[in-house]
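Trainee: Attaching a predicted model along with its sequence, questions to come.
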Amino acid sequence: MAEDDSPASAPDLGTVLAETRRRLAGAGIGEAALDARLIVEHFSGTRRIDALRDPALGLDALTVGRIEDAVGRRLAGMPVHRILGYREFYGLRLDLSPETLEPRPDTETLVEAMLPDLAGIAARKGACSILDLGTGTGAVALALLSALPQARASGVDLSAGAVKTATENAGRLGLDGRFTAFVSDWYRDVIGVFDAIVSNPPYITTVEMRALPVEVAGHDPHLALDGGPDGLDAYRVIAAGAGGHLDREGLVGVEIGSRQKADVAAVFAAQGLRLRSVARDLGGHDRALVFGF
């Protein structure tokens, strides 16, 4: 690589950060400045304040090489959090794996939509039980547990790799005493009745899957994305099985695609579950629906 195109030619923190930002921006990456900062800080073990206070801080060749490798992967379309191996969600650091969907800020809408009612259940009963269908990293369940000390959660996923990742995340966060994850095809191996069922299920239509950008289609597991021909397959399963696993005063909360509100509500209505509330994400799109009997 040419001398002026590599951070290795000037191995100090400020220059490496500026060069990384320049290369990502030059490739048309929308959040180049943020991605550059995340990459450089992660692989150099520095903080944001370090680049401001001591931009001349020297970086050794091994560190610069790791940053260079990460930049190459980002330029090839790998999402920055896949490169880092983790993502922050609801204030929690969650490790990722190839078998897990990368949790995104929109999904925090589901957490916020469920919390008030679940807090009420926990206060009334002194406890609260949650079933997280398609748990992935454990994001939704673990976020709820972090906010509800009286709650316990079971997370199920078809992927053994996802179950392993969710279990490890719970342990790292000190929530493993209240969280159990196991392999199940939706409700197949689930036993018991819960105060809440939550899910961020696959809801992209099979046709839309073909048009997904490489950053999504090439790195998020298709099992967690493809919702079938009309994007509603998972909702039908969740709604149909809720009656056997939901307390009569319990709630079902699901994330949806931005144009799926009416269709998903109809699926649940057919199983006797009425729409209680709708929550919008930061972009103003319908993102989470909460149902009850």
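Mentor: Arrived safely.

Trainee: okay, CA-based contacts and neighbour counts for the rest of this
Mentor: Noted.

Trainee: Find the helix or strand that Phe43 is a member of.
Mentor: According to DSSP states H and E, Phe43 maps onto helix 32-44.

Trainee: Report the buried residues of that helix.
Mentor: Neighbour-count burial for helix 32-44, counted by 16 or more other Cα atoms under 10 Å, picks out Ala32, Ala33, Asp35, Ala36, Arg37, Leu38, Ile39, Val40, Glu41, Phe43, Ser44.

Trainee: same question, stretch 53-64
Mentor: Using 16+ other Cα under 10 Å as the test for burial, stretch 53-64 gives Ala56, Leu59, Thr63, Val64.

Trainee: likewise stretch 124-133?
Mentor: So, applying 16+ other Cα under 10 Å, buried residues of stretch 124-133: Ala127, Cys128, Ser129, Ile130, Leu131, Asp132, Leu133.

Trainee: would JSON lines of those with secondary structure and distance to Leu115 be doable?
Mentor: Formatted as JSON lines, the buried residues of stretch 124-133 follow (DSSP: H, G, I helix; E, B strand; the rest coil; distance: Cα to Cα, whole Å):
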{"residue": "Ala127", "secondary structure": "coil", "distance to Leu115": "14"}
{"residue": "Cys128", "secondary structure": "strand", "distance to Leu115": "11"}
{"residue": "Ser129", "secondary structure": "strand", "distance to Leu115": "13"}
{"residue": "Ile130", "secondary structure": "strand", "distance to Leu115": "11"}
{"residue": "Leu131", "secondary structure": "strand", "distance to Leu115": "14"}
{"residue": "Asp132", "secondary structure": "strand", "distance to Leu115": "14"}
{"residue": "Leu133", "secondary structure": "strand", "distance to Leu115": "17"}
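
Trainee: ok, structure two:
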Amino acid sequence: MTQTPPTVAEAIRDAALRLAETSDTARLDAEVLMAHARGVTRSELLLRHMRDPAPKGFAALVARRAASEPVAYITGTQEFFGLPFAVGPGVLIPRGDSETLVEAALAAAPQARRVLDCGTGSGALLLAVLANRPQAQGLGIDRSPAALAMAAANARALGLDARAAMRLADWHAPGWSAGLGRFDLVLANPPYVEDAAELAPSVRAYEPAGALFSGPEGLDDYRVLVPQIAGLLEPGGTALVEIGHRQAGAVCAIGAAAGLSCVVHRDLGGRDRVVAFSVTNELAA
């Protein structure tokens, strides 16, 4: 006798039970993977397809997630600031906490004309700002050719490629910013995880170490990048830099030593998440 294949609802239930061993969001993961396998949105899946037969490819997707592979890498996409971004191995997955930086940037410079994103990765920060500032032009720099290719693809997919350029550059290299000019907004989500930090297997085993780790205190990249910020800003410009939630004091001290004033922004969880730097009056004079 031929066994009746499980329905979408049954397959999601079984997958959620399996994924609960490795994921804190097992049910959500199962629904997102099923929507991907079915070729529909999650909302469409839940409203219209729960009684359909489960697609054959779903089990393989669940197995990958059970091995701790991030859902965003399995589906190849991640939503950020209401926009869809292609992501994949070698490129950091944009996270909701980083939306705090975009909100702070939009509030800090509503008339920004030139925007620089240092370590652009998927392009999420830069493209989210440009999508909300139609008068602005942007430049994303990264030391990873793979990341730049993905950022450029995202710019094209979002119809922002006419205003968003990508350039290979590394702020550790002498002269990396030569010829870039100055910017009204500088954005950065540099590596800031301590080398010995405990991370979820889905992060440590799959996401690029070069975009995560920055020395024993997680401060090595701030020590290099922050002192260069004043030379990148137009008069009255602002730089928004993401931080680990225990790093505000140390990062602000690095900025103060470089002649920058500091304002700390918190994320929705009430944790320090973004430092806004501007040039002090003394240095500007």
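Mentor: Done, it's in. Fair warning: this is a prediction, and the values are worked out from it, not measured in the lab.

Trainee: circling back to that earlier point, mean shift of the helix holding Phe43 of the first structure relative to the second structure?
Mentor: Aligned to the second structure and superposed, helix 32-44 of the first structure gives a mean residue distance of 0.6 Å (mean Cα distance after the TM-score superposition for the first structure).

Trainee: hang on, the earlier thing: tell me which two in the buried residues of stretch 53-64 of the first structure are the farthest apart.
Mentor: Ala56 and Thr63 (14.9 Å; Cα to Cα).

Trainee: Tell me the residue in the second structure aligned with Pro105 of the first structure.
Mentor: Here Pro105 of the first structure is matched to Gly96 in the second structure, going by TM-score structural alignment.

Trainee: wait, doesn't its match sit right on Gly82?
Mentor: No: look at Gly96 of the second structure against Gly82 with Cα atoms under 8 Å: they stay out of range, at 10.4 Å.

Trainee: So the residue nearest the centre of the first structure, which state does it fall into?
Mentor: Centroid-nearest residue in the first structure, with Cα atoms, centre = their mean: Pro103, separated by 1.0 Å. Secondary structure, DSSP: H, G, I helix; E, B strand; the rest coil: Pro103 of the first structure is coil.

Trainee: gap between it and Glu168 of the first structure?
Mentor: Distance from Pro103 of the first structure to Glu168 of the first structure, counting by Cα to Cα, to the nearest Å: 16 Å.

Trainee: so where is the strand ranked longest in the first structure in the second structure?
Mentor: Counting residues, the longest strand found in the first structure (DSSP state E) is strand 246-255. Using TM-score structural alignment, strand 246-255 of the first structure lines up with residues 233-242 of the second structure.

Trainee: same question, stretch 76-96 of the first structure
Mentor: Using TM-score structural alignment, stretch 76-96 of the first structure pairs with 67-87 in the second structure.

Trainee: Report the separation between the two terminal residues of the matching stretch.
Mentor: 19 Å.

Trainee: One more: stretch 189-202 of the second structure?
Mentor: 20 Å.

Trainee: Can you tell me the residue that sits opposite Val275 of the second structure in the first structure?
Mentor: Using TM-score structural alignment, the equivalent of Val275 of the second structure in the first structure is Leu289.

Trainee: ok, back up a step: buried residues, the match of stretch 76-96 of the first structure. List them.
Mentor: Applying 16+ other Cα under 10 Å to stretch 67-87 of the second structure flags 68-75, 77-81, 85-87 as buried.

Trainee: ok, which pair from the residues you listed is furthest apart?
Mentor: Ser68 and Phe81 (24.8 Å).

Trainee: Quick one: name whatever helix or strand follows the longest strand of the first structure.
Mentor: Sequence-wise, the next helix or strand downstream of strand 246-255 of the first structure (DSSP H and E) is helix 261-269.

Trainee: Show me what that following helix is packed up against.
Mentor: Counting contacts by 3 or more Cα pairs under 8 Å, 6 or more residues apart in numbering; DSSP states H and E, helix 261-269 of the first structure is packed against helix 233-242, strand 274-280, strand 286-292.

Trainee: closest to Val71 of the first structure out of those?
Mentor: Closest approach to Val71 of the first structure among those (Cα to Cα): strand 286-292, 32.5 Å.

Trainee: now the angle from that closest one to helix 261-269?
Mentor: Compare the direction of strand 286-292 of the first structure with that of helix 261-269 by axes from the mean of the first three to the mean of the last three Cα atoms, to 10 degrees and you get 20 degrees.

Trainee: hmm, back to that, I'd say the match of Val275 of the second structure and Leu251 touch.
Mentor: No: under the criterion of Cα under 8 Å, Leu289 of the first structure makes no contact with Leu251, lying 10.2 Å away.

Trainee: Could you pull up the residues touching Leu158 of the first structure?
Mentor: Residues near Leu158 of the first structure by Cα atoms under 8 Å, 6 or more residues apart in numbering: Gly134, Val183, Ser184, Asp185, Trp186.

Trainee: rerun that using 10 Å as the cut-off
Mentor: Contacts for Leu158 of the first structure (Cα atoms under 10 Å, 6 or more residues apart in numbering) come out as Glu99, Leu133, Gly134, Thr135, Gly136, Phe182, Val183, Ser184, Asp185, Trp186, Leu223, Ala224.

Trainee: Just these: which are in helices?
Mentor: Using DSSP state H, no member of the contacts of Leu158 of the first structure falls in helices.
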